[in-house]
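Participant: fold the following and give me the result.
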Amino acid sequence: MQYAVLLVVLVAAALLADWGQIASVFFRPRLVVTALSQGLVKAFLNTLAYSAGAFAFGLVLGTILALMRLSSVGPYRWLATIYIEFFRGVPALIVFLAFSLLPLAFPGLKIPFGTYGTVWVALGLVSAAYLAETIRAGIQAVPKGQIEASRSLGMSSGRTLRKVVLPQAFRIILPPLTNEFILVTKDTSLVYVLGLSRGAYELTKYGRDLANTNANLTPLVVAGFTYLLITLPLAYAVRRLEARNARGR
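Facilitator: Here you go, the predicted structure:
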């Protein structure tokens, strides 16, 4: 019955759709060639650079926040909790808007690496709030017996954290970290609010700009599919990691 219902839905959708209109609006061949040849590669590389830099910044800051959350020092825990709850509750778009207005609030302020640095910091601040909770869960998942064994061998608490706890924690949380990188990659579509020059366009801004110029959505569709070159290999890697961890257990 479930297969029959699915088949009926697919056939109905195929019969009701205006395929000529769909091809004209979303998949016009001439505009597909135009989108592929007028800077898509540069926009793809920019998106990859924005994603990698923001994730690296968020990972470092998220690790620090996770350790603060687990600290025995009360003010550290409170500060980390306030940060995490604030940036998890505020939309990333608002964070980008705030960063676009920073030069007005602080005349002469320049973030290193220009647009790239601004994106890394703005998006990394948001990503760090989510990564902090993931990393904290990974640290707490490390068996306490291993920590006690390390301390009994004469290792300091700092060395135990670096040599024993964090390596195992990151191995445990590698799949969700990969998922977070996928989310960061998609969040780079919000970079347009910074007012980019053409050479700094990411995929969504590139596709939308070309779509507006040609009054057709085909370039935006092409840009959207290009994201899959980043997200699909990562999603496949997540499934492989989860399967390997399941076999290890």
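
Participant: alpha carbons only for contacts and neighbour counts from here, please
Facilitator: Noted.

Participant: any idea how many residues pack against Q21?
Facilitator: Number of residues near Q21 (other Cα atoms under 10 Å) recorded here: 11.

Participant: list the contacts for the residue nearest the centre of the chain?
Facilitator: For the chain, the residue sitting closest to the mean C-alpha position, by Cα atoms, centre = their mean, is V184 at 1.2 Å. By Cα atoms under 8 Å, 6 or more residues apart in numbering, V184 lies in contact with 51, 54-55, 123, 127.

Participant: just the ones in helices from those residues, please.
Facilitator: Residues of the contacts of V184 located in helices (DSSP state H): 51, 54-55, 123, 127.

Participant: of the residues you listed, buried ones?
Facilitator: 51, 54-55, 123, 127 (16 or more other Cα atoms under 10 Å).

Participant: in a markdown table, list those residues along with distance to E133.
Facilitator: Below are those laid out as a markdown table (distance: Cα to Cα, whole Å):
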| residue | distance to E133 |
| --- | --- |
| S51 | 20 |
| A54 | 17 |
| F55 | 15 |
| L123 | 17 |
| S127 | 11 |
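
Participant: one more sequence to fold, the one below, so I can look at both together:
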Amino acid sequence: MSAAVGGLALMVVLGGTTFVLAKGGMSHEDRIAAALQSSELFAVLVSGSLLGAVATALGFGTYRRMPTRISREEAIAGAVLGLQAALSGLVLLWFVHGDMERFARNFLSFEQIVPHSEAFLRGAGNTLVLAGAGELFGVILGLVLSLFTMSRRAVVRAPARVYINLFRGTPLLLQLSLIYFGLALGLGVNMSAYTAAILAFSLNTGAYSAEVFRAGIQSIERGQMEAARGLGLGYMQSMRYVVVPQAVRRVIPPLMNEFVILIKDTSLIAFLGLSYAQRDLFSVGSQGYSQYFNATFYVAAGLGYLVVTLPLIRLVNWAEKRMRSGIPGVGG
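Facilitator: Here you go, the predicted model:
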């Protein structure tokens, strides 16, 4: 009972708010402000909050009297859903009592974005290129470094550890600055901001990927290496044909997660002074804000990052489930 009430309450708050906004129209800031200040939205939020409070009271109140574990879990689920609905409704009620006209004018003026849609699309493409190139070269570098860090020879292992600790222990923004400005001013090595960004992302990703690969390789059962050596394979042959292929399968989800993080980190290149054709999503948003002094451009950039990253996050979650179900001893 409480689960149904809690689900209904959350649907009223979230679905009702979406319906009221869609009904009022999202094409102009005045319509958005009017929808946010409407009596319909107020009624929706109050109703949803009250339903949420009822579901919370029902869930926690009947939990101990439920005869089975399943019914107790349903009671807790209803209470949690109701609590989420009540808190969401109250927060939205507090929010809409502010100056919605000013908020919509500064953050939801999407009609100003339409003429710049091509720039945002180009920025999304540049973001993916920067992150994709950085991830590709970084993964290759990380695999090599991971093998070095597991060497029995200190002269091989030590430089790799120094490199990894150096790039993991310093901010990516500092690394971008040193590569782009430091090489040009200190050594006279001039490169475009785009090239410098890819180089910095690759070197930084290589350090993190090395640790991911090292953990993946060390998670392979020791008997795999021993069996390969027993068949007459050398150390490097055993790593190449037996251990590393199995490790790669295990490290795919964390490497994909690193790629998602790198997509967001591409916003750091905004200070390098990219050309119009090289701007990433955040740079496009920053340029629009500096031109119109309207934060809607930042909102659009944020939505662009979500469009790019959310499918990848779903893919990471799916891959993690596949890895857990296909690897003995991993997961449930």
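
Participant: closest to R244 of structure 1 among the contacts of V184 of structure 1?
Facilitator: F55 (24.0 Å; Cα to Cα).

Participant: ok, the counterpart of the closest one in structure 2 - contacts?
Facilitator: Alignment note (TM-score structural alignment): F55 of structure 1 maps to E135 of structure 2. Neighbour list for E135 of structure 2: 201-202, 205, 259, 262 [criterion: Cα under 8 Å, 6+ apart].

Participant: one more: A122 of structure 1?
Facilitator: Taking Cα under 8 Å, 6+ apart, one finds 54, 95-96, 99 in contact with A122 of structure 1.

Participant: JSON lines please, covering the residues you listed and showing distance to R240 of structure 1.
Facilitator: Output for the contacts of A122 of structure 1, formatted as JSON lines (distance: Cα to Cα, whole Å):
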{"residue": "A54", "distance to R240 of structure 1": "24"}
{"residue": "V95", "distance to R240 of structure 1": "34"}
{"residue": "F96", "distance to R240 of structure 1": "34"}
{"residue": "F99", "distance to R240 of structure 1": "37"}
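
Participant: wait, W120 of structure 1 touches T47, no?
Facilitator: No - if you go by Cα atoms under 8 Å, W120 of structure 1 and T47 don't touch, sitting 11.2 Å apart.

Participant: and Y236 of structure 1? What does it align with in structure 2?
Facilitator: That one, Y236 of structure 1, aligns with R314 by TM-score structural alignment.

Participant: quickly find the element holding its match.
Facilitator: Using DSSP states H and E, R314 of structure 2 maps to helix 296-326.

Participant: now do the buried residues in that helix.
Facilitator: With burial defined by 16+ other Cα under 10 Å, the residues of helix 296-326 of structure 2 counted as buried are 296-302, 304-305, 308-309, 312-313, 316, 319-320, 323.

Participant: cool, and stretch 209-221 of structure 2?
Facilitator: Within stretch 209-221 of structure 2, judged by 16+ other Cα under 10 Å, the buried ones are 209-214, 216-217, 220.

Participant: where does it end up in structure 1?
Facilitator: By TM-score structural alignment, stretch 209-221 of structure 2 lines up with residues 131-143 in structure 1.

Participant: which stretches of structure 2 form helices?
Facilitator: Using DSSP H, helices in structure 2 cover 2-24, 29-36, 39-62, 69-96, 100-107, 117-149, 154-169, 172-177, 193-218, 222-230, 235-238, 244-265, 281-292, 296-326.

Participant: could you dump the ones you listed to JSON lines with distance to L272 of structure 2?
Facilitator: Formatted as JSON lines, those follow (distance: least, Cα to Cα, whole Å):
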{"stretch": "helix 2-24", "distance to L272 of structure 2": "39"}
{"stretch": "helix 29-36", "distance to L272 of structure 2": "33"}
{"stretch": "helix 39-62", "distance to L272 of structure 2": "44"}
{"stretch": "helix 69-96", "distance to L272 of structure 2": "37"}
{"stretch": "helix 100-107", "distance to L272 of structure 2": "26"}
{"stretch": "helix 117-149", "distance to L272 of structure 2": "14"}
{"stretch": "helix 154-169", "distance to L272 of structure 2": "20"}
{"stretch": "helix 172-177", "distance to L272 of structure 2": "8"}
{"stretch": "helix 193-218", "distance to L272 of structure 2": "6"}
{"stretch": "helix 222-230", "distance to L272 of structure 2": "47"}
{"stretch": "helix 235-238", "distance to L272 of structure 2": "42"}
{"stretch": "helix 244-265", "distance to L272 of structure 2": "14"}
{"stretch": "helix 281-292", "distance to L272 of structure 2": "10"}
{"stretch": "helix 296-326", "distance to L272 of structure 2": "18"}
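
Participant: quick one: closest of those to G273 of structure 2.
Facilitator: helix 193-218 (7.2 Å).

Participant: that closest one: average distance to aligned residues in structure 1?
Facilitator: Mean deviation of helix 193-218 of structure 2 relative to structure 1 after superposition (mean Cα distance after the TM-score superposition for structure 1): 1.2 Å.

Participant: that helix to helix 244-265, inter-axis angle?
Facilitator: Put simply, helix 193-218 of structure 2 runs at 140 degrees to helix 244-265, going by axes from the mean of the first three to the mean of the last three Cα atoms, to 10 degrees.

Participant: from the chain's centre, how far out does helix 193-218 of structure 2 sit?
Facilitator: 17 Å (Cα atoms, centre = their mean, to the nearest Å).

Participant: now distance to R31 of structure 2 too, for the buried residues of stretch 209-221 of structure 2, in CSV please.
Facilitator: Formatted as CSV, the buried residues of stretch 209-221 of structure 2 follow (distance: Cα to Cα, whole Å):
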residue, distance to R31 of structure 2
S209, 48
A210, 51
E211, 51
V212, 49
F213, 52
R214, 55
G216, 53
I217, 57
I220, 59
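
Participant: distance check, S72 of structure 1 against W78 of structure 1.
Facilitator: Distance of S72 of structure 1 to W78 of structure 1, computed by Cα to Cα, to the nearest Å: 11 Å.

Participant: look at the two and report which has more neighbours.
Facilitator: Neighbour totals were compared for S72 of structure 1 and W78, and W78 leads with 14 against 10 (other Cα under 10 Å).

Participant: so what corresponds to the more buried one in structure 2?
Facilitator: So, by TM-score structural alignment, W78 of structure 1 is matched to A158.

Participant: ok, its match - contacts?
Facilitator: T149.

Participant: 10 Å instead, please
Facilitator: The contact partners of A158 of structure 2, by Cα atoms under 10 Å, 6 or more residues apart in numbering, come to 148-149, 151, 164.
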